[in-house]
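Asks: I need the structure of the sequence given here:
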Amino acid sequence: MRPKDGKVDTRLAHLQTLRSRMLGGVNQVMRRIWEQGQRPASVRVRQAFYRLDEMRILEDERKPLPKEEQPFAARMVTPKGLQLRLMLTMLYAAQCAVGPGKQWGTPYPVESTAKHPVSWMSLSASVSQYAGPGIQLASEDVNRRRQITQALKTLEEMALVRANTGPGRFSTGLQLLCENGTSTVSSAIPYTAADDTEPYIEIPAEFFTCGWVHVLTNSEIAALLMWFDRLKYAGAEVGAEEGDPLTITYVTGDIRQGLYGLGRKAYETHQALDAYQLLDVIRPEKRYDSGKWEGYSQGESDLLCHRVSLAPAGFDRDAGEIVEDVLKRRDTGGYWARPMFSTPKRFDRFSMVSAAE
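Replies: Sure thing, here's the model as predicted:
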């Protein structure tokens, strides 16, 4: 038996705690604001949030773009930070609350009250470990509030939100700003959803209502944003013997780093996203499961990237249950794999002449 991966073991324990304490309740609140609001089928995210306007050229993949030059989503890929999940949740809440082109005048408070039961705490699922004296649950609530406040301060530094009564003072409310980051200290641009004239991606509403936003890692979420963008703006339609045509895409290392600011670790999340059945990852016919190539030579022209497509109805399932099942198998077997009786992919292998096709 392979030795256990400590990171997977820790993540699994964290997820199990999350599911037992709060994930179900948070998902209910997510669904409630959707049902009582505009009921968007998907949530629009402006391209500038996760992608640079111009490609940056990197000489060495081991030396990524400086943090300040990366798009917002890539900057938010940290082991424990809540800012990426919180920002996407805020965009979801705004598009549930008001229609296209309208400003959200009264975003939710940080903490729930009798008058305002919906808050950023009630829409966020995170486990805050507490090692001090006193009552554990009360201390967790205090620490969760601190986590959310700290995430809001980070978003404020990026000009994505603004506290109503002064920098960092979110207890009295906040204003959500445009996610393209064009606001300044002297000129804030209130948030409205992207219209059809702007480049944007659409995240299925089930990403929020079924809990995916809470159980995926920051790297997995940032990679998903990249794949949504590639499928929309760099996808190719391929036919199938049965069913509708399929849109597939790929990304090379220079584009992944120079356009999306994501390193190799974020790219490798395609294995987990495939195991969760959110993406269908299709390997070139000469590539083994290990990533090695049959008959590899440095000058080969057919060293193709993986192709990726969206798995049908992948987000419509309970995220906590799916991810926990996959993590258990990953923790035991040491590899990412789908359940034995999962829906088969429409393509498992492909044969093309070059990655430029």
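Asks: when you work out contacts or count neighbours from here on, use the C-alpha atoms and nothing else.
Replies: Fine.
Asks: quick one: the strands in the chain?
Replies: Along the chain, the stretches classed as strands by DSSP state E are 42-46, 161-163, 174-176, 200-204, 236-238, 246-248, 279-284, 307-310, 349-350.
Asks: which residues are in contact with the first one?
Replies: Read that as strand 42-46. With contact meaning CA atoms under 8 Å, 6 or more residues apart in numbering, strand 42-46 is reached by 91-92, 95, 179-180, 193-194, 198-205.
Asks: could you point out which of the strands of the chain sits nearest residue 317?
Replies: strand 200-204 (12.0 Å; CA to CA).
Asks: which non-adjacent residue is nearest residue 162?
Replies: Nearest residue to residue 162 in three dimensions, chain neighbours excluded: residue 175, at 5.1 Å (CA to CA, 6 or more residues apart in numbering).
Asks: another one to check against the first:
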Amino acid sequence: MNTALREVWELDGGQRPDPIRLRTGFLLAARDDEELVPAPMSQLLNPRGIALRFYLLAVFEAQCRLAPGAEWSGTRLLDRALGWSDFIAIDAAYSSTSSGYLRGTKQGRTLESSRLRQVQGALRTLEGLDDQALVEVPRKENGAHRDYGAFVLMHETGRGGLPTAKRYRVPARAEAAVDIPRDFFLHGWASVLYPSEIATWLTLRFLAGRFPSVHDQSGVYLYGQDREQWFGLRRDTYEDGCAMLLALGLIRHAERRAPSAEGTPTLVNANAMPVTIDFSQPADPGRYEAHRYQLTDEGLREDALAQSLTLLKKLSSSD
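Replies: Alright, predicted model coming up:
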């Protein structure tokens, strides 16, 4: 799986992007009249689903092929060599006798067919977000079945409410975006982390990119209303995600230092709806002070599966 993604990234004549850029509208709620519209990412946190993972992989694949500003076009097949199914990792039983992963499931399906089914399920989920649909899957000529292989990737904020869908374009260099290091994909982190952990990590990356001095000096955090309204992350989802990212070495606790020269920063979404987050003061002195975090991107250079198995062994031995 990592090998397949690396082949795509190293494609002759390709872009070899680093970082991969994700528009902020994917994870930050938007203002619609007097209401906030939840961001697409917040609707993809099903722990058993791969829709969030698949969308990020599709963005990665697009940016490997297409120059900034180019509109989505795709001819990659679902289940051939270097097809979409090759990018997906699924759980499989390990046999100590054969020292390998079993090729079949309890239902008699092969891993290849299971991957294909998961890709198809992810596409249905991504298409089912109404105006925020992140893909469109055309119907075959008979109209009864979806032509999954011909799916079209949509903009990070969705297809929109107009008859003409808003297709994905590779972000121009001047566009506001979250920067994702290539190692997140090439070393397997996109496939190992749960959706809630990916969402938490992306949110921390957004804050670090928006407030770099605060991040470097004293760390960033999210608390209460800002976290839930703007990023759709409940407290338990966020805190559990941070705990796992800490254990895997992808973030660290930040030491409290003097207030940043940036003062009191303001989050601004695409429709100029401000949210004030004062990083120089405790999040809520009447309750508790939220943990402050700093990203440790050097952790992304480690093999995600190996790190996860090591952590699993530690947790098992401590029980």
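Asks: how alike are these chains, TM-score-wise?
Replies: Aligned and superposed, the two chains score 0.77 in TM-score terms (TM-score structural alignment, normalised by the length of structure 2); 271 aligned residues with a CA RMSD of 2.7 Å.
Asks: follow-up on the earlier one: please identify which of the strands of structure 1 is closest to residue 324 of structure 1.
Replies: strand 279-284 (17.2 Å).
Asks: quick one: the closest one to structure 2 mean distance?
Replies: Strand 279-284 of structure 1, aligned to structure 2 and superposed, deviates on average by 3.2 Å (mean CA distance after the TM-score superposition for structure 1).
Asks: coming back round to it: ChimeraX command for the buried members of the contacts of strand 42-46 of structure 1?
Replies: To isolate the buried members of the contacts of strand 42-46 of structure 1 in ChimeraX, using 16 or more other CA atoms under 10 Å:
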select :91,92,95,179,180,193,194,200,201,203,204,205
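Asks: which of the contacts of strand 42-46 of structure 1 sits closest to residue 229 of structure 1?
Replies: Looking across the contacts of strand 42-46 of structure 1 and measuring by CA to CA, the closest to residue 229 of structure 1 is residue 201, at 6.0 Å.
Asks: list the contacts of the closest one.
Replies: 44-47, 225, 228-229, 232.
Asks: if we go to 7 Å?
Replies: Applying CA atoms under 7 Å, 6 or more residues apart in numbering to residue 201 of structure 1 gives the contacts 44-47, 228-229.
Asks: residue 190 of structure 1: neighbour count?
Replies: By the criterion of other CA atoms under 10 Å, residue 190 of structure 1 has 18 neighbours.
Asks: what do we get in structure 2 for it?
Replies: Superposed on structure 2 with TM-score structural alignment, residue 190 of structure 1 falls opposite residue 167.
Asks: please list all residues in contact with that match.
Replies: For residue 167 of structure 2, the contact set (CA under 7 Å, 6+ apart) comprises 71-72, 153-155, 159.
Asks: if you set the cut-off to 8 Å instead, what comes out?
Replies: Counted by CA under 8 Å, 6+ apart, residue 167 of structure 2 has contacts 71-72, 152-155, 159.
Asks: same check, this time on residue 212 of structure 1
Replies: Residue 212 of structure 1 touches 206, 315, 319-320, counting by CA under 8 Å, 6+ apart.
Asks: if you set the cut-off to 6 Å instead, what comes out?
Replies: residue 319 (CA atoms under 6 Å, 6 or more residues apart in numbering).
Asks: counterpart of it in structure 2?
Replies: Looking across to structure 2 (by TM-score structural alignment), residue 212 of structure 1 lines up with residue 189.
Asks: ok, now how distant is its match from residue 64 of structure 2?
Replies: 18 Å (CA to CA, to the nearest Å).
Asks: before we move on, what about residue 27 of structure 2?
Replies: 22 Å.
Asks: what about those two, which has more around it?
Replies: Neighbours were counted for residue 27 of structure 2 and for residue 64 using other CA under 10 Å; residue 27 has more, 25 against 22.
Asks: test my guess that the more buried one contacts residue 39.
Replies: Yes: Residue 27 of structure 2 lies in contact with residue 39 (CA atoms under 6 Å); the separation is 5.2 Å.
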